[in-house]
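S.K.: build me a structure from this.
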Amino acid sequence: MDADGIEIEEIDIVIVGAGICGLATSLALHRKGIQSVVLERSETLRTSGIAIGILTNGWRALDQLGIGSKLRQTALPLQVARDIWLDTHKQQASPLSTGEARCVKRSDLIQMLAEDLPIGTIRFGLLITLI
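M.R.: All right, here's what the predicted structure looks like:
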């Protein structure tokens, strides 16, 4: 406690935001035996958004985090990438014939990252005002 009676907790690594990057960073540190805390402004995990296409290197990273196999169970294989130019409305399709390309629901990815973190790692309802 400090002089004003406020409890002070010393934390070496603080990650601001429980989005994909914040959770993945915390999980990577956890896998290396390094403790971190994730501070999130909202009261719950924000799982809005539809889907994310993940290619070969992304799957390698998810495998290193230990969630790749579990996430593949719900992922859909991608066979074609389509580029659309907003200014000209031109479209171009390209086959995805090399490597691993799958589409995952954002909510599945967020949930799996969070589930593999120790209880208490993510702290909700916190507004960061100064760093």
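
S.K.: contacts, neighbours, all on C-alpha from now
M.R.: Noted.

S.K.: ok, and the closest non-adjacent residue to the most centrally placed residue in the chain?
M.R.: In the chain, the centroid-proximal residue (C-alpha atoms, centre = their mean) is residue 20; its distance is 1.8 Å. In space, not counting the residues next to it along the chain, residue 20 is nearest to residue 110; the distance is 6.0 Å by C-alpha to C-alpha, 6 or more residues apart in numbering.

S.K.: helix/strand/coil for the one you found?
M.R.: helix (DSSP: H, G, I helix; E, B strand; the rest coil).

S.K.: ok, it - contacts?
M.R.: Counting by C-alpha atoms under 8 Å, 6 or more residues apart in numbering, residue 110 touches 19-20, 23, 45, 47.

S.K.: return the subset of those residues lying in helices.
M.R.: Among these, the members falling in helices (DSSP state H) are 20, 23.

S.K.: strands along the protein, start to end?
M.R.: For the chain, the strands defined by DSSP state E occupy 14-16, 37-39, 51-54, 76-77, 80-84, 91-95, 102-105, 122-123.

S.K.: export those strands as TSV, with columns for mean neighbour count and distance to residue 8.
M.R.: Output for the strands of the chain, formatted as TSV (neighbours: other C-alpha atoms under 10 Å; distance: least, C-alpha to C-alpha, whole Å):
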stretch	mean neighbour count	distance to residue 8
strand 14-16	17	14
strand 37-39	20	14
strand 51-54	15	39
strand 76-77	14	46
strand 80-84	12	50
strand 91-95	10	55
strand 102-105	18	38
strand 122-123	20	15
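
S.K.: another for comparison:
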Amino acid sequence: MATTTTTSPFVFLKCHTSPPCHTETLFTRTSYKAIKPQSQTDDVREEQVVVVGAGIADLATALSLHRLGVLSLVLEQAESLRTGGTSLTLFKNGWMVLDAIGAANDLRTQFLEIQGMVVKSVDGRELRAFNFKQEDQSQEVRAVERRVLLETLASQLPRDSVQYSSQLQRIEASPNGDTLLELVDGSKLLARIVIECDGIRSPIAKWMGFPEPKYVGLASYPDAQYFGPRVNYIYGRRLRAGFVPVSPTKVYWFICFNSPSPGS
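M.R.: Prediction:
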């Protein structure tokens, strides 16, 4: 997870799914002022930090701030956590981040540690096979279900840190440099800092020119998946596919290909 900060009160987070990933600390105890109690002024609630969205980046950011003693309010437009989707493969840098925010051990007990990778051509020829530990003894690779990751992060936040059914309608800067957030239900928040990472379907994401999402899959096997604890990649002309074991019965898969023109 990489961060980009400007002189505005916004903090934009961009998440990259390809390993390795790196995390930058947004705040420190010495650089952040103490949290003030919430106040009501002209029906505008004041918050020091507001995180828009309750996805992986949002919840990880809120939990990171919580570990540093900084409270934040997470706004989620849905009625509950949106736990759809499949899984993501986390390498050692990702697990270092989860260790730092205290969420790693709960996840390790639920997902297989992947031992190695096999790369094949479309005709089945094995191009390369290797063991992660042989390449890097400190490497740790596991595929984690998105639902479980979200629930784990959310469960470790203080109660009422996530406010559901809170769709953002309008944002404007206040004269003193704070940010006024107006929700669809008419309620208003005045935030010292706004962290915007609510997904590529948000109005701000469209304004930033983010592309439409591309979907992948999670295959379930009634008895047991037979791929073993290895990542499998397949390369061909204008084609790349792969499948990653997530648990003894589930496998995450994806297919990428070059299209001559945009299609359905």
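
S.K.: now the TM-score, please.
M.R.: After superposition, the two chains reach a TM-score (TM-score structural alignment, normalised by the length of the first structure) of 0.84; 123 aligned residues with a C-alpha RMSD of 2.1 Å.

S.K.: rewinding a little: from the contacts of residue 110 of the first structure, list just the buried residues.
M.R.: Among those, those classed as buried by 16 or more other C-alpha atoms under 10 Å are 19-20, 23, 45.

S.K.: list the neighbours of stretch 105-125 of the second structure that are in contact with it.
M.R.: So stretch 105-125 of the second structure is contacted by 99, 126-133, 140-144, 148-149, 152, 229-236, 245-248 (C-alpha under 8 Å, 6+ apart).

S.K.: could you measure from whichever residue in the second structure pairs up with residue 75 of the first structure over to residue 153 of the second structure?
M.R.: For residue 75 of the first structure, the aligned residue in the second structure is residue 111 (criterion: TM-score structural alignment). Distance, residue 111 of the second structure to residue 153 of the second structure, by C-alpha to C-alpha, to the nearest Å: 16 Å.

S.K.: with residue 50 of the second structure instead?
M.R.: Distance of residue 50 of the second structure to residue 153 of the second structure, computed by C-alpha to C-alpha: 17 Å.

S.K.: cool, and residue 180 of the second structure?
M.R.: 27 Å.

S.K.: what does residue 190 of the second structure give?
M.R.: 25 Å.

S.K.: check residue 255 of the second structure too.
M.R.: In terms of C-alpha to C-alpha, residue 255 of the second structure sits 29 Å off from residue 153 of the second structure.

S.K.: check residue 194 of the second structure too.
M.R.: 20 Å.

S.K.: got it, and residue 145 of the second structure?
M.R.: For residue 145 of the second structure relative to residue 153 of the second structure (C-alpha to C-alpha), the value is 13 Å.

S.K.: please apply the same query to residue 103 of the second structure.
M.R.: 7 Å.

S.K.: looking at these two, which is more packed in?
M.R.: Ranked by neighbour count (other C-alpha atoms under 10 Å), residue 103 of the second structure and residue 153 place residue 153 first, with 26 against 19.

S.K.: OK, contacts around the closest residue to that one other than its chain neighbours?
M.R.: Nearest non-adjacent residue to residue 153 of the second structure, counting by C-alpha to C-alpha, 6+ apart: residue 59, 6.0 Å away. Residue 59 of the second structure sits next to 74, 150, 153-154 when contact means C-alpha under 8 Å, 6+ apart.

S.K.: tell me which two of those residues sit farthest apart.
M.R.: Spatially, the most separated pair among the contacts of residue 59 of the second structure is 74 and 150, at 13.1 Å (C-alpha to C-alpha).

S.K.: picking that back up, I'd like the strands of the first structure as TSV, with distance to residue 31 of the first structure appended.
M.R.: What follows is the strands of the first structure, written out as TSV (distance: least, C-alpha to C-alpha, whole Å):
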stretch	distance to residue 31 of the first structure
strand 14-16	16
strand 37-39	14
strand 51-54	21
strand 76-77	27
strand 80-84	33
strand 91-95	35
strand 102-105	23
strand 122-123	16
